[in-house]
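Enquirer: Fold the following.
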Amino acid sequence: MKVDLFDFELPPERIALRPARPRDSARMLVARGPHETIDRSVRDLPQMLEPGDMLVFNDTRVIPARLEGRRGDAKIGATLHKRIDLRRWQAFVRNAKRLREGDRVEFPQGVTAFAETRHADGSFTLAFEGDEPVEVLLERAGTMPLPPYIAGKRATDEQDRSDYQTMFAEKDGAVAAPTAALHFTDDLMAALAERGVLTETLTLHVGAGTFLPVKAEDTTEHVMHSEWGRIDAATAERLNAARAAGGRIISVGTTSLRVLESAAGEDGKLAAWEGDTDIFITPGYRFKAIDGLMTNFHLPKSTLFMLVSALMGLERMQAVYAHAIGHEYRFYSYGDSSLLLP
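Expert: Here you go, the predicted model:
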């Protein structure tokens, strides 16, 4: 499909620069079936679901993966996006033309790394010096990797260390938040439990590639970034049982969805799965593992807008987004939510 089909105009003032407070006070646009569109709040989520439905969250934790350093007189910015091993990460580099393989980059707090390998996409493998795990070094020297549409409008601050982290965050490794789950609070989780809604977690370490623009003219020419994920056997069995009992599997975020669809067989049954996934979901895809999706509003011509268009239909999502823009919903990572029920 032509990538231009997934374009739309978004007024800049619709981009949220801070999250709603409290988190579950964000608005939620419910799109149910081919026609029903309802303006609600995230706090209304329990009433939108049925007892026995299953919400699936991503328990990845965002690490402060953005570093600002120098190679000699040259300023070098690095955003780590994929862990290779204990000492090495693949990173997108700002001012990469000033960096060559073998160069040493000095970051704050005594953190240093060598530019080991330049990749075809312009990123580098950075090999960090010392014995400490890179995650420890990042806590000392890094900042939260806010998306470019936020970071380009304001400076990252200490508040982002908590704002850009979900209540489910446990496993270090993401360099972007699974933002659909940013809306959840203890009060909302209690209300969901009282309603009889079930919950499970899995892991997908979200990479910075999620923000990369689609530069191809046709979706068939786009190379999808890969991300590491995992679902264990016990979780898969509980999800299968919930669905067999008539409950719906509602993915909280496109990241959880990518793991579920990667782990599902053609019959829709889930099994233990672990590894890299580069699944690219566009209209025409047959969903196997999920019955609905709770997600924020995505960028024009992005792989994520293509994914929601695959779930609901392109014309339907164009209408939903037009409604959201016209009714002044807040967009992107810190923005409002949508609940998509085909």
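
Enquirer: rest of the way, CA atoms for contacts and neighbours
Expert: OK.

Enquirer: Could you list which residues are in contact with A177?
Expert: Contacts for A177 (C-alpha atoms under 8 Å, 6 or more residues apart in numbering) come out as R61, V62, Y164, Q165, T166, V206, S333.

Enquirer: Report the two of those separated the most.
Expert: Spanning the widest gap among the contacts of A177 are R61 and S333, at 15.1 Å by C-alpha to C-alpha.

Enquirer: let's see this one next to it:
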Amino acid sequence: MRTDDFDYPLPEELIAQEPWPVRDECRLLVMDRESGALQDRIFKDIAEYVRPGDVFVVNETRVRPARLLGQKRGSGGAAEVFLLREVLGQTPHGNQSALWEVLVRPGKRLKPGSGAVVDIPDAQGQVALSVEVVDWVEGGQKGERIARLSTALPSLDEALHAAGKTPLPPYIKEYNGDMELYQTVYSRRESSAAAPTAGLHFTPALIEAVQVAGAQWRTVELEVGLDTFRVVDEEDPAAHAIHTEFYSVSPETAAVVNEARDAGGRVIAVGTTSVRSLESAAAETGRVRPVDREATSLYILPGYQFKAVDALITNFHVPRSTLMMLVSAFSSRENVMAAYRHAIEQRYRMLSFGDAMFIC
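Expert: Now for the predicted structure:
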């Protein structure tokens, strides 16, 4: 197995630069997991594939305003800070200061020990937030730093919403529309650097239709990191260092998933992040345990035996990515690559704002 096995020619004009006008009216490519047989449908048709006793599991995380654009104090040079995750257990007291793992640009001028501080303005040009680079992240692979965020506003949350911007994937170049369309309609706590995009296609009416058809609707939370967009550079995908993310599975979700499987229902994961959450929480028997914000670095490659997930709703993924490998593991590389060739021939819209697949 080589990384090149998960490459495919992606026409740039098929990379969706904005969401479909109506969430659940985008296209849906349905693929039989075993045979690879394909059907071209519309996303809201997903309710027609529901069997009584199924359970849909979605990642309810929201994308935080993690992109901070400002100026280096003193020189006035432009700088960018990207929030990865809060450093739990090491944050200063109060809600006006905290330590975060971050990425910065320009990296050479924002090194720990240099006294570098970046001031982040709000829409009116007033400094809402200051970021001081204080240390390196131990074991970091991309120059991650520890930074102290502080504000004179009542809380950091208020400052982030005043000054921060919702990050979009690097292949979405000029979207200036409603950023709420890069959030799922069921999203809750802001804890991710990127959206669980398979869920973007659901509307409240479609969620209700799925439940009327006999499925249950349950949630997990996985804090999506930037590495979700990262391609694999190594020739051997097994040599790639998979990213670590934090996930939670509530006792209620674990119980419903286990009961559904015991009764012969299917567990339908909405998105690869839901897959990684459920599979990380599953024993070899398939029983899913409750989890309260544990780390997972589960790397799913072809040959992996799925324990908890029976069907998958997902978007089309970047060539040579770990997500291409995950969906190939869920069916087969041959089936998935044939489906992608079909999607490109039929001019499906690709990647985060694009159309969807249902592998069942």
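
Enquirer: follow-up on the earlier one: list only buried entries from the contacts of A177 of the first structure.
Expert: Buried subset of the contacts of A177 of the first structure (neighbour count, 16 or more other C-alpha atoms under 10 Å): R61, V62, Y164, Q165, T166, V206, S333.

Enquirer: Can you convert these into TSV and add a column each for secondary structure?
Expert: Listed next are these as TSV, based on DSSP: H, G, I helix; E, B strand; the rest coil:
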residue	secondary structure
R61	strand
V62	strand
Y164	coil
Q165	coil
T166	coil
V206	coil
S333	coil
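
Enquirer: quick check, nearest of the residues you listed to G33 of the first structure?
Expert: S333 (25.0 Å).

Enquirer: Return the residue of the second structure aligned against the closest one.
Expert: Counting by TM-score structural alignment, S333 of the first structure corresponds to S352 in the second structure.

Enquirer: Spatially nearest residue to that match (excluding sequence neighbours)?
Expert: T197 (5.7 Å; C-alpha to C-alpha, 6 or more residues apart in numbering).

Enquirer: In the second structure, what stretch matches stretch 42-58 of the first structure?
Expert: Under TM-score structural alignment, the counterpart of stretch 42-58 of the first structure in the second structure spans residues 43-59.

Enquirer: Give me the buried stretch members for that stretch, please.
Expert: Quick answer for stretch 43-59 of the second structure (16+ other C-alpha under 10 Å): 43-47, 50, 52-59.

Enquirer: Give me the contacts around that stretch.
Expert: 24-28, 187, 196, 199, 201-202, 206, 209-210, 213-222, 256-257, 260, 263-271, 273-274, 356.

Enquirer: quick one on the thing from earlier: what's around the aligned partner of the residue nearest to S352 of the second structure in the first structure, how many residues?
Expert: Using TM-score structural alignment, the equivalent of T197 of the second structure in the first structure is T179. Using other C-alpha atoms under 10 Å, T179 of the first structure has 24 neighbouring residues.

Enquirer: Check the one 3 residues further on too.
Expert: One way to gauge burial is a neighbour count; for L182 of the first structure, by other C-alpha under 10 Å, it gives 27.

Enquirer: same question, the one 4 residues further on
Expert: Counted with other C-alpha under 10 Å, the neighbours of D186 of the first structure add up to 10.

Enquirer: Correct me if wrong: the match of S333 of the first structure contacts L14.
Expert: No - using C-alpha atoms under 8 Å, S352 of the second structure makes no contact with L14, being 11.4 Å away.

Enquirer: ok, E345 of the second structure to L14 of the second structure distance?
Expert: According to C-alpha to C-alpha, to the nearest Å, E345 of the second structure stands 10 Å off from L14 of the second structure.
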